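**Student:** what's the 3D shape of this:
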Amino acid sequence: MNHPRIAIVRLSALGDIINSAVVLQFIRKHRPEARIDWITEAQFAPMLQGHPELATVHGIPLKQLKREKRFGLLRDTIAQLRALGPYDVIIDMQGLLKSALVARLLGPNVHGFDAASAREGAAALFYRTKSRIPYEANIIRRNCDIVAEALGFTVSDEELLAKAPALPVGPRPDFLDDVPYIAVVVGASWPSKCYPPAQLAAVCDALPFPCILVWGSEGEHMDAEAIAAETANARVAPKIGLPALRDLIGHAALTIGGDTGPTHLAWALNRPSIVLYGPTTPRMMFETPHNVAVESDSVVDILRIDKTDMSIATIPPASVIQKAKELL
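**Tutor:** As a prediction, the model looks like this:
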């Protein structure tokens, strides 16, 4: 494979895509002549747009397909996927039935997790070659190892610590003042991953730089407004798209938030961060001297996540404030 065509399949969620993008620089290092395409859900494609290592980002309208259930849309989507190939190697980084089916539509040379380590074991039926990487392993290591094994190289922890930013960053968004700021991520996919607004307000109030409150849904917007009403040191960001979110986090002095994509962006972009954990664990990040975890006392079984575990609320604001001041 002097000029291999490589397809990465990682459909969702946003945080998983952000934590997967680091593999691109290692593919380029070991396969400098490769053409690399990424297949994802359409709503997340803008996060990867403009990446210098990607030839194409192809968005699939999976949510629209699920909502509308139109045969014509399904037929067109399948035809578009089949037309993307042929690929020399297709890597399913997700290990779900839906991602395995998408990968197989791209061609026969699919590599993925084996049945014991895929999130959905039946996905392994669609792969030509497989890797056994325990599901409970660190997610960044899983991402790197599945790609490295598919392509015949390795990625060390030292290389991860010395990585280049995993996503491109543009200029500082226009709505920000020309002063250092802290990005505070208000929401997450589950309520149990969200640090309570009153406690976030207490954290913001004690920090030396103004806090920009990042939100995605209307519920999160309401929480952000409640936080801003409690402290003069925080203001609510406007509604922004994924490229602007990337730029906002990429210029922040520090990012604070729960276990969610926008918080993990800071690690991806080589910016300092504090990730707050209740029902999940630091398995979801690659800790560095500048990217740290603050955990509740909850005992977490990563194979049986309790989404009702609200223990994140037991993390004292003082612990977050102290860690933030150390990183700043």
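
**Student:** from here on, contacts and neighbour counts on C-alpha atoms
**Tutor:** Fine.

**Student:** residue 247 sits in which helix or strand?
**Tutor:** helix 242-250 (DSSP states H and E).

**Student:** contacting residues around that helix?
**Tutor:** For helix 242-250, the external contacting residues (CA atoms under 8 Å, 6 or more residues apart in numbering) are 44, 46-47, 168-173, 183, 255, 262, 265-266, 269-271.

**Student:** how about this one, so we can line them up?
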Amino acid sequence: MRILLIKMSSMGDVFHTFPALSDAQQKRPGLVIDWVVEKSFAEIPKWHPVVDKVYPIELRKWRKTLLKKQTRLEIKTFFEEVNQAQYDLIVDAQGLLKSAWVARKINAKTAGYDWHSAREPLATLFYQFKYPVAKEQHAILRLRQLLAQSLNYELPKNAPIVYGLNTLAWSKPKLVVEQFAENDYWVFLHGTTWETKYWPEEYWIELLQKANAMGKKVILPWGNQEEQQRALRIASTTEPENVWVPTEMLSLNDMAKALKNAQAVVSVDTGLSHVVAALEVPMVVLYRVTDPKLVGADGAKVTRLESPCAPGYIKQFSGKEQALQSLEGLSVEDVFSALINQIGLYDDIA
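**Tutor:** This is a model prediction of the structure:
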């Protein structure tokens, strides 16, 4: 059986899909899945062994330039390529009008969420098969339930989350080996989108010093100039041999391999936290102003710390009092204790 999965973005959404693929692979031997995904994430789906062909789509770009001849040609070429394959079923795992539009242009019947379950109910008008999936659940469970109904197998209650990525052969990137040889290292993912999601710089500095005191090296990755400058400031507070700020932004593959081979990770609410969860590396994630209940990083080795402000999705603090409240439960000691508990190193600090 060959199916086409439509799950185009974002990074978190892509990684949330993997446990459903692991279920399907186990329950439907011989299953092959092709995947339509935004071009910027195109290298990720093939990390799962059940995925065969990946179709990178540039829907975000197309929507801005629909009137251009070149865009219309790109759209035509994309769907001609996809329609060369024969699919037993398309599964729209996004439940949006844009994903339904993509599904409709491909020659196969489509399954998706029903009217009460889809994020944009009008999308369901384009599906031949529609399934109820309760909204007040984590995205990972919703996707698992959707695929189970679409492919007609039973999903056991409280089944463990298994990402099932094919990463056994992933070695440390050469750049990491050059910095730390075979020493254990931690990764601190300090960059995120909203200013209110940040963990204070002085907290990172104190956590870095605690890590170094245990003999742990630390990588401080970055994704833009602001994050690079923050990483350099944090790194400047310790000896150069104990911390590494990459001189160039790491590629997604190098970043993933660096995360996979880390002993532990501390992260704010950012897309890379979902990568770490899927790689099954011990991680503590800090939710200062966002609620992890429905879309947070999740997995067997994930510890989530939430402030009282987490359910509020606060993009701007009302004042100093709220800003301080948003750090309750997220002190350096809270984070360090959770991390040590996650990786089982109490004997090392006793």
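
**Student:** give me the TM-score for these two chains.
**Tutor:** TM-score of the superposed chains, computed with TM-score structural alignment, normalised by the length of the first structure, equals 0.88; 321 aligned residues with a CA RMSD of 2.4 Å.

**Student:** one step back: which of the contacts of helix 242-250 of the first structure fall in helices?
**Tutor:** 46-47, 262, 265-266 (DSSP state H).

**Student:** so the helix holding residue 247 of the first structure corresponds to what in the second structure?
**Tutor:** Counting by TM-score structural alignment, helix 242-250 of the first structure falls onto residues 252-260 of the second structure.

**Student:** mean shift between that stretch and the first structure?
**Tutor:** Average distance, stretch 252-260 of the second structure versus aligned residues of the first structure after superposition (mean CA distance after the TM-score superposition for the first structure): 1.3 Å.

**Student:** buried sites along that stretch?
**Tutor:** Buried residues in stretch 252-260 of the second structure, counted by 16 or more other CA atoms under 10 Å: 254-260.

**Student:** how close does the counterpart of residue 290 of the first structure in the second structure sit to residue 221 of the second structure?
**Tutor:** Alignment note (TM-score structural alignment): residue 290 of the first structure maps to residue 301 of the second structure. Applying CA to CA, to the nearest Å, the value for residue 301 of the second structure to residue 221 of the second structure is 21 Å.

**Student:** repeat for residue 265 of the second structure
**Tutor:** For residue 265 of the second structure, the distance to residue 221 of the second structure - CA to CA - is 11 Å.

**Student:** now for those two: what residues contact both?
**Tutor:** Both residue 265 of the second structure and residue 221 are contacted by 187-189, under the criterion CA under 8 Å, 6+ apart.

**Student:** closest to residue 307 of the second structure among those residues?
**Tutor:** Distance to residue 307 of the second structure, by CA to CA, is smallest for residue 189 among these, at 18.2 Å.

**Student:** which residue in the first structure aligns with that closest one?
**Tutor:** Under the alignment (TM-score structural alignment), residue 189 of the second structure pairs with residue 185 in the first structure.

**Student:** of the contacts of helix 242-250 of the first structure, buried ones?
**Tutor:** By 16+ other CA under 10 Å, those give 44, 46-47, 168-169, 172-173, 183, 255, 262, 265-266, 269-271 as buried.

**Student:** where do the helices sit along the stretch 201-350 of the second structure?
**Tutor:** Here the stretch 201-350 of the second structure has its helices, by DSSP state H, counting those that start in this stretch, at 201-213, 225-235, 252-260, 271-279, 292-295, 320-325, 332-343, 346-349.

**Student:** which residues touch residue 298 of the first structure?
**Tutor:** Neighbours of residue 298 of the first structure in contact, by CA under 8 Å, 6+ apart: 278-279, 309, 311.
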